[in-house]
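# got a structure for you, letters missing:
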């Protein structure tokens, strides 16, 4: 008897929905507000849109500081052609500004004369949220992935030690590579528990390699990742990895803050 009543109720609801659909008008499901803001796009996909914060436009590192001493300027090498190069002796650098949710565009290049194998071959990283000195934060790996074998959750396009990329679209050393990232920062309760984890979506040379991946916490070199501390908006950090291979270069870095 109970099942029969449930079926009759479902049929009644369905019949009501059909009648409502028959009397509905197209404008009943039209939404007119809020109107999305107008954003003038860049001339090319590499160029910053009108609402972007340009973190490196080819001239200087004024938007960056030393991670080890945030009162000191970034001392990586700005060269000709709108490019800057890692200075491993100076350590990591990070943005002066902190960001919550954002869209990031960044281009990087492994030197054509790169040496070494595996993790000792053009190693660097983008910490999508820097949590302090050294390599604290959430790392998107940078590495030569063109015919260079290593563990898959440590190759280019990986969320380091957490998520292997869905594909390997790496170009040869000496050619420019592109990352386009959508970062959703984690949120925490007043008691310090994780309310929502961090998420990352990554396109590597235009190919989706991370699809709204939930992060288990900040990067851990040894052991499983977990959320060790609460935090709000954070800088974006570039890594000066301590290997002996030739240093990487970067260009065209911009970020758009998102709700």
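Cool, the structure landed. Keep in mind that what you see is a predicted model, and the values were worked out from it rather than measured. Residues are numbered from 1 along each chain as shown.

# From here on, just use CA atoms for contacts and neighbour counts.
Will do.

# contacting residues around residue 222?
By CA atoms under 8 Å, 6 or more residues apart in numbering, the contact set of residue 222 is empty.

# what about it, is that helix, strand or coil?
coil (DSSP: H, G, I helix; E, B strand; the rest coil).

# How much space separates it from residue 155?
Between residue 222 and residue 155 the distance, using CA to CA, to the nearest Å, works out to 16 Å.

# Same question for residue 31.
From residue 31 across to residue 155, the span is 44 Å (CA to CA).

# Show me which of the two is the more surrounded one.
Remark: of residue 31 and residue 155, residue 155 carries more neighbours, 27 against 8, as counted by other CA atoms under 10 Å.

# Structure two is appended below for comparative analysis:
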């Protein structure tokens, strides 16, 4: 009899514990469901008034243009009157290229590259150039020059009108790095226009590159380089280098060809 009473007592306790556990599970479920309800996002209010998406400040700065269509916030590097913004790249003496009566300048072979006296970071550059009046040579020997940014990154200048050469070395190529999308070169008796957006690479305090630079190039109104990554310095031989540097000059190359330039201006970005 005692044994039977003991078994009944154990059974009652067990059923009681199970009921309590079920209660706890139910309570936990209710609590979790409550938390789920709390994180439900409230539907966003529908925008019906166009004024709610209007932004009035800051207002873009107003610029104007002169008779040569140069923007008022640009720095004129060459307008045909003098070479005061330029100097010899090899010894910092006065630029020795030929200043012409028609407000152009011509590379003077053997005098060397010329570069701006001022250093620049990221910029928008406009320049116009033409191949030599007398067509001579072929490939890289015909109307060859170049515009360098920060003394390291070249956009090629070359008479690429009916003149075959390696594709990453023709006009508007980021030299030995990026082939232009199309060849938009006009005949040598016409002027070529370059509009170049250059975003300079960035380096940390330890000299490591943290962000690559980019080029966007428009040639005679045609997009030929579309925000391409600059892999490093544009080397004639070997792979690009990525040595840390700060701002640098804009340089025009003396490649022994009588390339002519006019109407050069720059906007700092």
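On my side now, so go ahead. Since we're looking at a predicted model, the values are computed, not measured.

# Tell me how the two chains score on TM-score.
Superposed pair, TM-score by TM-score structural alignment, normalised by the length of structure 1: 0.85. Supporting alignment: 234 aligned residues with a CA RMSD of 2.0 Å.

# okay, which residue is most central for structure 1?
Closest to where the C-alpha atoms of structure 1 average out (CA atoms, centre = their mean) is residue 181, at 3.8 Å.

# Contacts only, for it.
Shown in contact with residue 181 of structure 1 (CA under 8 Å, 6+ apart): 103, 104, 105, 200, 201, 202, 203.

# Would it be right to say that residue 23 of structure 2 lies in a helix?
Yes. Under three-state DSSP, residue 23 of structure 2 sits within a helix.

# In contact with the residue nearest to residue 70 of structure 1 when sequence neighbours are not counted, which residues?
Computed as CA to CA, 6 or more residues apart in numbering, the closest residue to residue 70 of structure 1 that is not its neighbour in sequence is residue 96, at 7.8 Å. Taking CA under 8 Å, 6+ apart as the criterion, residue 96 of structure 1 is in contact with 63, 64, 65, 70, 235.

# Distance of the equivalent of residue 96 of structure 1 over in structure 2 relative to residue 91 of structure 2?
When structure 2 is aligned by TM-score structural alignment, the residue opposite residue 96 of structure 1 is residue 117. For residue 117 of structure 2, the distance to residue 91 of structure 2 (CA to CA) stands at 12 Å.

# cool, residue 228 of structure 2 as well?
When residue 228 of structure 2 is compared with residue 91 of structure 2 (using CA to CA), they lie 33 Å apart.

# now swap in residue 237 of structure 2 and tell me
The value you get for residue 237 of structure 2 to residue 91 of structure 2, if CA to CA is used, is 24 Å.

# Walking through the stretch 151-259 of structure 1, point out its strands one by one.
Using DSSP state E, counting those that start in this stretch, the strands of the stretch 151-259 of structure 1 run over 176-184, 187-188, 194-196, 199-204, 207-214, 237-238, 249-257.

# Identify the residue of structure 2 aligned to residue 87 of structure 1.
Under the alignment (TM-score structural alignment), residue 87 of structure 1 pairs with residue 108 in structure 2.

# Tell me who's in contact with its match.
96, 97, 98, 254, 256, 258.

# Which residue in structure 1 aligns with the third one?
Under the alignment (TM-score structural alignment), residue 98 of structure 2 pairs with residue 77 of structure 1.

# Just name the most buried of the strands of the stretch 151-259 of structure 1.
Sort the strands of the stretch 151-259 of structure 1 by mean neighbour count, taking mean count of other CA atoms under 10 Å, and strand 237-238 sits at the top with a mean of 28.

# so how far does that strand sit from its counterpart in structure 2?
When structure 2 is overlaid, strand 237-238 of structure 1 sits 0.1 Å from its aligned residues on average, using mean CA distance after the TM-score superposition for structure 1.

# and that strand, which stretch of structure 2?
Using TM-score structural alignment, strand 237-238 of structure 1 lines up with residues 251-252 of structure 2.

# buried stuff in stretch 220-230 of structure 1?
Within stretch 220-230 of structure 1, the residues that count as buried by 16 or more other CA atoms under 10 Å are 220, 225, 227.

# Stretch 53-72 of structure 2: end-to-end distance?
End-to-end distance of stretch 53-72 of structure 2: 31 Å, with CA to CA as the criterion.

# likewise stretch 156-168 of structure 1?
The straight-line separation of the ends of stretch 156-168 of structure 1 (CA to CA) is 8 Å.

# Stretch 191-211 of structure 1 now?
30 Å.

# quick one: contacts of that stretch?
Contacts with stretch 191-211 of structure 1, where a contact means CA under 8 Å, 6+ apart, come from 157-158, 163, 165-170, 177-189, 212-217, 227, 229-230.

# Can you give me the stretch of structure 2 that it aligns onto?
Using TM-score structural alignment, the residues of structure 2 aligned to stretch 191-211 of structure 1 are 206-226.

# Which parts of structure 1 are helices?
Counting by DSSP state H, residue ranges of the helices within structure 1 are 2-23.

# how far away is the nearest residue to residue 99 of structure 2 once chain neighbours are set aside from residue 189 of structure 2?
The shortest distance from residue 99 of structure 2 to any residue other than its chain neighbours is 4.5 Å, reached at residue 105 (CA to CA, 6+ apart). From residue 105 of structure 2 across to residue 189 of structure 2, the span is 16 Å (CA to CA).

# higher neighbour count, those two?
For the pair residue 105 of structure 2 and residue 189, the greater number of neighbours falls to residue 105 (24 against 12), based on other CA under 10 Å.

# Is the more buried one in contact with residue 264, as I believe?
No. Residue 105 of structure 2 lies out of contact with residue 264 (CA atoms under 8 Å); the separation is 10.8 Å.

# mind putting the strands of the stretch 151-259 of structure 1 in a markdown table, distance to residue 142 of structure 1 included?
What follows is the strands of the stretch 151-259 of structure 1, written out as a markdown table (distance: least, CA to CA, whole Å):
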| stretch | distance to residue 142 of structure 1 |
| --- | --- |
| strand 176-184 | 10 |
| strand 187-188 | 26 |
| strand 194-196 | 26 |
| strand 199-204 | 11 |
| strand 207-214 | 13 |
| strand 237-238 | 10 |
| strand 249-257 | 11 |
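
# Quick one: closest of the ones you listed to residue 110 of structure 1.
Residue 110 of structure 1 lies closest to strand 249-257 among the strands of the stretch 151-259 of structure 1, at 6.9 Å (CA to CA).
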